[in-house]
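In: Build me a structure from this.
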Amino acid sequence: MNATMRRVVIGATAVSMALSIAACGKAGDDKDSDSGSSSSSGNKSIGLLLPDSVTARYEKFDKPYFDAKVKALCSDCKLEYANAAADSAKQAQQVSSMVTKGVKVIVISAQDSAAIKSSIQSAVDKGVKVVAYDRLAQGPVSAYVSFDNVKVGELQGQALLDSLGAKATPKAKVVMINGDDADPNAGQFKEGAHKALDGKVDIAYEQSGLWKDTVAAQKMSAAITQLGAKNIAGVYAANDGMAGGIANTLKGAKISGIPLTGQDAELAGIQRIVAGTQSSTVYKAFKPEAEAAAQLAVDLLEGKDIKSLATETLTSGSGDKVPSQLLTPVSVTKANIKDTVIKDGLYTVADICAGEYAAACKTAGIQ
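Out: From the prediction side, this is the model:
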């Protein structure tokens, strides 16, 4: 082969390899963490799979806290990360991609706890350990870390009753907008809320908002049409994202001064509490949860016993007994914002009291 022909063959081969590498990168649709992607051997590789990017906490808090803790515990560990963007089929592909890359422990917050079962089983069959994060996925997971989710619902329900005060009677009509049934946590929140509310108020309208502010807003509009604006005493919203959509609908219907719950202590939710358009949220401190998951992941990677961490046992929807570590949630109202999210450094006073919220912060004694 002459020199000219060799150059042509080598150039074509290089182009082909570059296209193959680019195609592989696009197909996985995974985002590596700052430490870079794992090696093919995957001897010390940990993956984190989160369910969506709409809920503010995952990208802003859970991921960086998790990454930082893993790096502190295991400086030579490799980290892989992907977000399902609320697509359960995409998350299943992401599990498969991580297994192919050689990831040894996968920490996953399932977009759909039942749909992910076969993917988890496949990963475990290949020797991968799986930690269920925040949501108890079905299948043979090695550990689960979250908050006491029934307690979260109880706190939400009790906060609603506290806000209603003397108006909390068996005839008081309450609208209840729950989370997505595909998320096992949603059922636990609902269970806890009913435990607090049943018999004390009339849950006159109850629907799922699918964890989407737009869907929750639509459901609230339907509730107003069905019950009448003047007949609604309060609203249970399972998280702050949906509470935002509901608050807009209430404002549009000229309904004010009624309690509206939430969860996740999102900045927008805290600001609505300061402004008086939301009455409460539930603060589940993201840092200890993410750090607990990182500790479990590193211990499993290194073959350590996790019994001292996962001291409880829960049964998943697939009937699997799962060693679990459950943290304690906290109800947040205007009265304890300073002692919770500000004290923990989740937000600063400047974050909360920016722009239109400055005057309300002064009135609330926050600024």
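
In: When you work out contacts or count neighbours from here on, use the C-alpha atoms and nothing else.
Out: Fine.

In: show me what contacts Asn185?
Out: In this structure, Asn185 makes contact with Arg135, Leu136, Asn149, judged by C-alpha atoms under 8 Å, 6 or more residues apart in numbering.

In: May I ask which of those has the most neighbours?
Out: Within the contacts of Asn185, Leu136 tops the neighbour count with 28 neighbours, counted by other C-alpha atoms under 10 Å.

In: Tell me the secondary structure at that one.
Out: Taking DSSP: H, G, I helix; E, B strand; the rest coil as the rule, one finds Leu136 in the coil state.

In: Return the residues in contact with it.
Out: In this structure, Leu136 makes contact with Ser109, Ala110, Ser113, Tyr144, Pro184, Asn185, Ser316, judged by C-alpha under 8 Å, 6+ apart.

In: From these, which land in strands?
Out: Under the assignment DSSP state E, the contacts of Leu136 contribute Tyr144 to strands.

In: Reformat the contacts of Leu136 as CSV; add distance to Gly25.
Out: Formatted as CSV, the contacts of Leu136 follow (distance: C-alpha to C-alpha, whole Å):
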residue, distance to Gly25
Ser109, 23
Ala110, 23
Ser113, 27
Tyr144, 30
Pro184, 32
Asn185, 33
Ser316, 34
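
In: Could you single out the nearest of the contacts of Leu136 to Lys284?
Out: Nearest to Lys284 among the contacts of Leu136: Asn185, at 13.2 Å, using C-alpha to C-alpha.

In: If you count contacts, what does the helix or strand containing Asp67 end up packed against?
Out: In the assignment (DSSP states H and E), Asp67 maps to helix 63-73. For helix 63-73, the helices and strands in contact under the criterion 3 or more C-alpha pairs under 8 Å, 6 or more residues apart in numbering; DSSP states H and E are helix 286-301.

In: Show me what the helix it packs on is in contact with.
Out: In contact with helix 286-301 (C-alpha under 8 Å, 6+ apart) are residues 44, 46, 57, 61-63, 65-67, 69-70, 73-74, 104-107, 129, 131, 133, 143, 145-147, 305-306, 309, 327.

In: Now do that helix against helix 63-73: the angle between them, please.
Out: An angle of 50 degrees separates the directions of helix 286-301 and helix 63-73 when computed by axes from the mean of the first three to the mean of the last three C-alpha atoms, to 10 degrees.

In: Centre of the chain to helix 286-301, how far?
Out: Averaging C-alpha positions (C-alpha atoms, centre = their mean, to the nearest Å) puts helix 286-301 15 Å from its chain's average.

In: Buried residues in it, which are they?
Out: Taking 16 or more other C-alpha atoms under 10 Å as the basis for neighbour counts, the residues of helix 286-301 that come out buried are 286-301.

In: Closest one of these to Gly276?
Out: Phe286 (24.6 Å).

In: so who does the most centrally placed residue in the chain touch?
Out: In the chain, the C-alpha nearest the mean C-alpha coordinate belongs to Tyr58, at 6.0 Å (C-alpha atoms, centre = their mean). Tyr58 sits next to Leu50, Asp52 when contact means C-alpha under 8 Å, 6+ apart.

In: In the protein, mark out all the helices, start to finish.
Out: 3-28, 56-57, 63-73, 88-101, 117-125, 149-164, 184-197, 213-227, 240-252, 267-275, 286-301, 349-352, 358-364 (DSSP state H).

In: one more, for comparison:
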Amino acid sequence: MRKVVIGTTAISMAFAVAACGKAGDDKDDSGSTTGSGGDKSIGLLLPDSVTTRYAKFDKPYFDAKVKELCADCKLEYANAAGSAATQAQQVSSMITKGVKVIAISAVDSAAIKSSIQAAVDKGIKVVAYDRLAQGPVSAYISFDNEKVGQLQGQSLLDAMGAKATPKAKVVMINGLASDPNAALFKKGAHSVLDGKVDIAYEQSGDWVDTVAAQKMSAAITQVGAKNIAGVYSANDGMAGGIATVLKGAGISTVPLTGQDAELSSIQRILAGTQASTIYKAYKPEADGAAELAVALLEGKSIDSLASTKMTSGSGDEVPSNLLTPVTLNKDNIEDTVIKDKLYTVAEICTAEFAAACKTAGLQ
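Out: Modelled structure (predicted):
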């Protein structure tokens, strides 16, 4: 078994429980769908509405798989919109409703611990989705997040080519400190970049494009526009803000990384303003979470669904399923996001990017 210790910040907040309901049920301001709970009620709780993947891919895929495996299961859903306090309220609501299993991508993995404990004390099974939350969770599914960072770091070196020297100055914009995945991305990237380039400026962008843009502006002031040889962005949302700042500063040839294979990042890759992203196929992750949730609901073994062990920041060993990420650049767009039907050529190749698509062989 593989064992990995994941550390997180020690901010005390409560855990939110997902609430998904039947069609026609009322919704609260957080986007929560209210249902009646019941013996076959499964909840999905997602962390924010800024990252496009959650509403567009994760939730629909999860819902569809649950319904495929358990036609009479009731679905509860809520999105915390980036607020751990909101997520705490959502969890309390789910406990009250009698949800039996919750799949949660925590806003803050340490803060959620007490709420997970409260849920488990009521007999609720918890699946940590994408981010390993602290507390007595029953299972965890995500990608190999340290590997994600390694791929990001290597793709930046590859894009820099001969300019990747120990004196080459690189700007690093990491993810939200309270997200345990962000620490793993950072660790993986440093394991590849350290000693091969000079990390001249490193800050957190909090997974927010405007924050990342502010940090990039500060980096340009501190390091100098002409001295920056590459930029590591931990995800595509932040890369969008960074790319805007780079363009405004007249920096057009510096490679920029990302993660999540967002549509806008694919278009930036085609246009040459972003070098790469990391593709993490959402459907296998969402399907795997649904399979775990239904198995736990039905009291079945999850040994075949989660054969690895991960150790959370609270010291809990959790049966885990770690999926494999893929570097995505201009050369493999067709073999990844198009092949998997994440996007169509028409969606990618709008008028603005038609010429770039033609050059890349996407028609």
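
In: Now check the residue nearest to the centre of the first structure against the second structure: what is it aligned to?
Out: The alignment partner of Tyr58 of the first structure in the second structure, by TM-score structural alignment, is Tyr54.

In: What sits closest to whatever residue of the first structure lines up with Trp207 of the second structure if chain neighbours are left out?
Out: Matched to the first structure by TM-score structural alignment, Trp207 of the second structure sits across from Trp211. What sits nearest to Trp211 of the first structure in space, not counting adjacent residues and going by C-alpha to C-alpha, 6 or more residues apart in numbering, is Gly179, at 5.1 Å.

In: For Cys74 of the first structure, see how far away the aligned partner of Asn181 of the second structure in the first structure is.
Out: Mapped onto the first structure by TM-score structural alignment, Asn181 of the second structure lines up with Asn185. Relative to Cys74 of the first structure, Asn185 of the first structure is positioned 30 Å away (criterion: C-alpha to C-alpha, to the nearest Å).

In: before we move on, what about Met220 of the first structure?
Out: 47 Å.

In: Mind checking which of the two has more residues around it?
Out: Of the pair Met220 of the first structure and Cys74, Met220 is the one with more neighbours under other C-alpha under 10 Å, namely 28 against 16.

In: What does that one correspond to in the second structure?
Out: Alignment note (TM-score structural alignment): Met220 of the first structure maps to Met216 of the second structure.

In: With adjacent residues omitted, what lies nearest to that match?
Out: For Met216 of the second structure, ignoring the flanking residues on the chain, the nearest one in space by C-alpha to C-alpha, 6+ apart is Ile242 at 6.0 Å.

In: Just give me the neighbour total for the residue mapped onto the one you found from the first structure.
Out: The criterion is TM-score structural alignment: under it, Ile242 of the second structure has Ile246 as its aligned partner in the first structure. Counted by other C-alpha under 10 Å, the residues lying close to Ile246 of the first structure total 29.

In: Surely Ile246 of the first structure touches Ala217?
Out: Yes: using C-alpha atoms under 8 Å, Ile246 of the first structure and Ala217 qualify as a contacting pair, with a distance of 4.7 Å.

In: roughly how far apart are the equivalent of Asp344 of the first structure over in the second structure and Asn321 of the second structure?
Out: Mapped onto the second structure by TM-score structural alignment, Asp344 of the first structure lines up with Asp340. If you measure Asp340 of the second structure against Asn321 of the second structure using C-alpha to C-alpha, the figure is 21 Å.

In: tell me the contacts of Lys31 of the first structure?
Out: Applying C-alpha under 8 Å, 6+ apart to Lys31 of the first structure gives the contacts Glu80, Tyr81, Ala82.

In: hang on, isn't the second one packed against Ser35?
Out: No: with contacts defined as C-alpha under 8 Å, Tyr81 of the first structure does not count as touching Ser35, sitting 10.6 Å away.

In: Which residue of these two possesses the greater neighbour count?
Out: Legend: neighbour count by other C-alpha under 10 Å for Tyr81 of the first structure and Ser35, higher for Tyr81 (23 against 14).

In: Skip the chain neighbours and tell me the closest residue to that one.
Out: When the adjacent residues along the chain are set aside, Tyr81 of the first structure lies closest to Leu48, with 4.9 Å between them (C-alpha to C-alpha, 6+ apart).

In: what do we get in the second structure for that neighbour?
Out: Using TM-score structural alignment, the equivalent of Leu48 of the first structure in the second structure is Leu44.

In: Does its match touch Ile104 like I think?
Out: Yes: shown here, Leu44 of the second structure and Ile104 form a contact pair, counting by C-alpha under 8 Å, at 5.9 Å.

In: higher neighbour count, the two?
Out: Taking Leu44 of the second structure and Ile104 together and counting by other C-alpha under 10 Å, Ile104 has the greater number of neighbours (33 against 29).

In: List the contacts of that one.
Out: Applying C-alpha under 8 Å, 6+ apart, one finds that Ile104 of the second structure lies in contact with Ala16, Val17, Ala18, Leu44, Leu45, Leu46, Val126, Val127, Ala128, Tyr129.

In: Can you select the buried ones among these for me in PyMOL?
Out: Selecting only the buried members of these in PyMOL, with burial defined as 16+ other C-alpha under 10 Å, works like this:
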select buried, resi 16+17+18+44+45+46+126+127+128+129
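
In: Out of the contacts of Ile104 of the second structure, flag the one nearest to Leu263 of the second structure.
Out: Leu46 (20.1 Å).

In: OK, contacts around that closest one?
Out: Counting by C-alpha under 8 Å, 6+ apart, Leu46 of the second structure touches Ala18, Tyr54, Ala78, Asn79, Ala80, Ile104, Ser105, Ala106.

In: now it: how far from Ala183 of the second structure?
Out: Remark: distance between Leu46 of the second structure and Ala183 of the second structure (C-alpha to C-alpha) = 19 Å.

In: so what's the equivalent of Val192 of the second structure over in the first structure up against?
Out: Counting by TM-score structural alignment, Val192 of the second structure corresponds to Ala196 in the first structure. The contact partners of Ala196 of the first structure, by C-alpha under 8 Å, 6+ apart, come to Gly153, Glu154, Gly157, Gln158.

In: wait, doesn't the first one sit right on Phe189?
Out: If I follow you right, that is Gly153 of the first structure. Yes: the pair Gly153 of the first structure and Phe189 passes the contact test of C-alpha under 8 Å, sitting 4.1 Å apart.

In: What lines up with Ser320 of the second structure in the first structure?
Out: Under TM-score structural alignment, Ser320 of the second structure pairs with Ser324 in the first structure.

In: what sits against that match?
Out: By C-alpha under 8 Å, 6+ apart, the neighbours of Ser324 of the first structure are Ala143, Tyr144, Val145, Ser146, Leu309, Ala310, Thr311, Glu312, Thr313, Leu314.
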